[in-house]
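In: based on what follows, work out the 3D shape:
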Amino acid sequence: MQEEFVSVDGNKIRYLKAGSSKNNLVLIHGLGASAERWERVIPHFSKHFTVYVPDLIGFGLSDKPYTDYTLDFFVQFVRSFLNALGIKKTSIIGSSLGGQIAIEYAANNQETTERLILVSPAGAMKQSTPALDAYIMAALYPDHTSAENAFSLMTGNNKKIDSGIIESFVTRMKLPNAKFAFLSTVLGLKNAPEITTYLQIISVPTLVVWGQLDPVIPVTYAEHFVKQIKDCRFYQLEGVGHTPYVEDPQAFVDVVLDFLGK
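Out: Coordinates of the predicted model:
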C-alpha cells in the first residue's frame, strides 16, 4: 500500500492506494474511522483492482475544515475525490456511514458506479444503540479504556481488540478539529434526507453484507435496503459484528470478490 495525498476542493486529503488493474475499487470507511480500517482486506482486493481508500474529509489524516459535515457534503467530497484522481468508473464499498454516503453517491452517479457493496450501512436506523453510544463517547472523550470498551462492544461478543486499532483511534481523535468534525457529522446525519428515496432509484448491481452479531446497527435493518434496491443481493456473515472486514477479513473478501466476479 502507498500513502498518497491529493488536493480536493482546496483540502489536503490523505489516501491509501494499492494495485495496478484497469478496474477500480473505492473503499469508504465509517464514522470516526480512517483508511486503516480496511488494511486487512486491501491486499486481497489489490490483486484484482486498483484500490483507493481515502481518509474522509474531517477524519484520519485528511484536513478537517470548519464546516457543516452533512451527508451531501460527504457525497460531494467523494465526487470531487474521484474527479481529482481522474477515476471515471469504479465499484464502491461503503461501511456504516460510508455505506450511507455510497448510497447517495451511487443514486446520483449511476453512470460512473459499476457495482455497490454496502456493509452494515447507516441511514435506516433512526435511534441509537448502546454500542453506538459507547463509540460516540469514546470519540468525544478518547482514552484507551473507553476506546477498548467501545470497539469490544462493536464486535457483538466482546472480542479482544488489537491494541494498535485502539491506540490509532485515540490518537486520531485527539488531532485538531477531530472532535468537531465527528460531532458535526453526528448532528448532520440526524437531518439527512430520507434514504428510501435514493434506494429506490439505484439500478447498479448491489450487495448488502451484514455481521450477524452487529450491535451498532442490528442486522434486522438489512431488510430495509434489500427490499428497496432493485438489483440487490444479501449475505449475512456469521459470528461477526459491525466490521466484518476487520473481524473475519477472509470470509468478507470471499463474499465480495464472488459478487464482483473475481
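
In: use CA for all of it now, contacts and neighbours both
Out: Will do.

In: the most far-flung residue of the chain relative to its centre and residue 84, how far apart?
Out: Distance from the C-alpha centroid of the chain, by CA atoms, centre = their mean, peaks at residue 145 (24.0 Å). Counting by CA to CA, to the nearest Å, the separation of residue 145 from residue 84 is 39 Å.

In: another one to check against the first:
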Amino acid sequence: MPEGGGPWSDDVLAAAAAEVAAWEAGGERIAAGDDQVWFRVLPATADAGNLPLLVLHGFPTCSFDWRLVVDRLRAERDVIVLDLVGFGLSSKPDQRYGLRGYADGVEAVVAHLELEYVDLVTHDLGDSVGGELLARSLDGTLGFGIGRRVLTNGSIYIDMAQLTVGQQLLLGLPDEQNDLVGADEGVSFANGVAGTFADDAEVPVVELAALAQLARRDGGLSLLPRTIRYIEDRRAEERRFTGAIEVHPSPVGVVWGDQDPVAVHAMAEHFVEARPDTALTTLEGVGHYPMVESPERFADAVLAMLDGLEPLDPDPGDDGDLAGEPAEADGA
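Out: Next comes the predicted model:
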C-alpha cells in the first residue's frame, strides 16, 4: 500500500499549511447547538439550473478530501462542503459522538443557507450520515428535500466492512479522549489513510500532510476513539440507516473504487441487488478515497451520474410528505 511518508520535510509541511489556510479562508463557521460547524459554498461557474450539491465527507478525514474535485463539480451547480463536528475545521468537543449529532450539524448548515432542496454526494462516514438524513426524510422530520444522490465508497452494509487494524484498535478503546492517540504527529494518521488507497495510487504527499494537519487541529486525533463510535450506531440501528439508504425514493447512483480494502466492491454490487434501479459506475484501479486518488475520473463519474438521474419531484403529493418506512436491511 502507498505510504504517507515521513517524517515530512519543512517544505512539505509549509506547503500543506498553505493549502489548509487557503481552504479554511474560503469558508465560515456557524453555531449548531453548542458546536461550531465549518462549511464552504463554492458557487457554480455557470448557472444551469441544477440543485445545489451537498457533499459529506468520511472518517477520519474531512471536507479537504474533496479539494481536488470541487472545481470540476461546481461547473454547473453550487457545491456545499462541510466538516462534521469533531473533524477538520469544525469544533472538536470532548463528548459522545453519533450519527444523529453529525446529521444535526448538516441540517444546521442547510438551514443557515436557506436551502429547500439539494442533491447529495456522500463518502464513507458521510454515507451513514446521509442514511440518517434519509431516515428523517422518510419520517417527515428533515428540514429540506433530497433530489438525487450519489453514494461513494463507504460501509453501506456494516457487516461486510473489512475494518482496518487501526479502526479495530480505536473501537477497542474506551469511548473517551485518548492523549496517546493524540500524540501522533500525523505521519501514522496519514499512513493509515494511504493504506486504504489502491496499491499503485499516486497521491502528492502534501495532500496527506494537509489532511494530517487538519486531523490534529484542536486535538482531533485524541478524539478518534470517540468520533469512530458511529460504527456502533450502525450496528445497533442497521435497519434505520441502511434501510433508508435502500428505500428512499430519491434516484440514486453509485460510484465506487474497485480496490477498496475496507468498503469492498461487493457492497456496491449488493446495494444494486437491493435497489435494482441503481446505476453503478466502477472506477477500476481505485481504492477507498477516489476523490483523492483519481480526482478527474471520480468527478467526471459523479457528474455523469447526477446528469443521468432525474431528481425527485420537490412536490410529490398534496401533503408534500415522502411516505415510507425503512426496509429491513441486511446486517446487524
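
In: returning to that earlier point: mean per-residue distance, the helix or strand in which the residue farthest from the centre of structure 1 is found versus structure 2.
Out: Assigned by DSSP states H and E, residue 145 of structure 1 belongs to helix 144-154. When structure 2 is overlaid, helix 144-154 of structure 1 sits 2.9 Å from its aligned residues on average, using mean CA distance after the TM-score superposition for structure 1.

In: which ones are touching residue 84 of structure 1?
Out: By CA atoms under 8 Å, 6 or more residues apart in numbering, the contact list for residue 84 of structure 1 reads 6, 7, 8.

In: contacts only, for the equivalent of residue 28 of structure 1 over in structure 2.
Out: For residue 28 of structure 1, the aligned residue in structure 2 is residue 56 (criterion: TM-score structural alignment). If you count contacts by CA under 8 Å, 6+ apart, residue 56 of structure 2 has them with 63, 81, 82, 83, 120, 121, 122, 123, 126, 127, 129, 130.

In: with those residues in mind, which one is nearest to residue 220 of structure 2?
Out: residue 83 (12.2 Å; CA to CA).

In: what lines up with the closest one in structure 1?
Out: So, by TM-score structural alignment, residue 83 of structure 2 is matched to residue 55.

In: excluding chain neighbours, what is closest to the equivalent of residue 182 of structure 1 over in structure 2?
Out: Using TM-score structural alignment, the equivalent of residue 182 of structure 1 in structure 2 is residue 224. Of all residues not flanking residue 224 of structure 2 in the chain, residue 170 sits nearest, at 7.0 Å (CA to CA, 6 or more residues apart in numbering).

In: cool, and residue 31 of structure 1?
Out: Closest to residue 31 of structure 1 by CA to CA, 6+ apart is residue 97, at 5.6 Å.

In: could you tell me how many residues sit around whatever residue of structure 2 lines up with the one you found?
Out: Per TM-score structural alignment, the equivalent position to residue 97 of structure 1 in structure 2 is residue 125. Neighbourhood size, residue 125 of structure 2 [other CA atoms under 10 Å]: 25.

In: quickly name whichever of the contacts of residue 56 of structure 2 is closest to residue 196 of structure 2.
Out: Nearest to residue 196 of structure 2 among these, with distances taken as CA to CA, is residue 123, at 13.6 Å.

In: residues contacting the closest residue to that closest one other than its chain neighbours?
Out: Closest residue to residue 123 of structure 2 apart from its sequence neighbours, by CA to CA, 6+ apart: residue 152 at 4.9 Å. Each residue near residue 152 of structure 2 by CA under 8 Å, 6+ apart is listed here: 121, 122, 123, 124, 127, 254, 255, 256.

In: can you redo those as TSV with distance to residue 303 of structure 2, neighbour count and secondary structure?
Out: Converted to TSV, those look like this (distance: CA to CA, whole Å; neighbours: other CA atoms under 10 Å; DSSP: H, G, I helix; E, B strand; the rest coil):
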residue	distance to residue 303 of structure 2	neighbour count	secondary structure
121	10	24	strand
122	13	23	strand
123	15	28	strand
124	19	24	coil
127	18	26	helix
254	12	23	strand
255	10	23	strand
256	14	31	strand
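
In: hmm, back to that, what's the distance between the match of residue 83 of structure 2 and residue 212 of structure 1?
Out: 27 Å.

In: tell me which residues of stretch 101-115 of structure 1 come out buried.
Out: 101, 102, 103, 104, 105, 106, 107, 112, 113, 114, 115 (16 or more other CA atoms under 10 Å).
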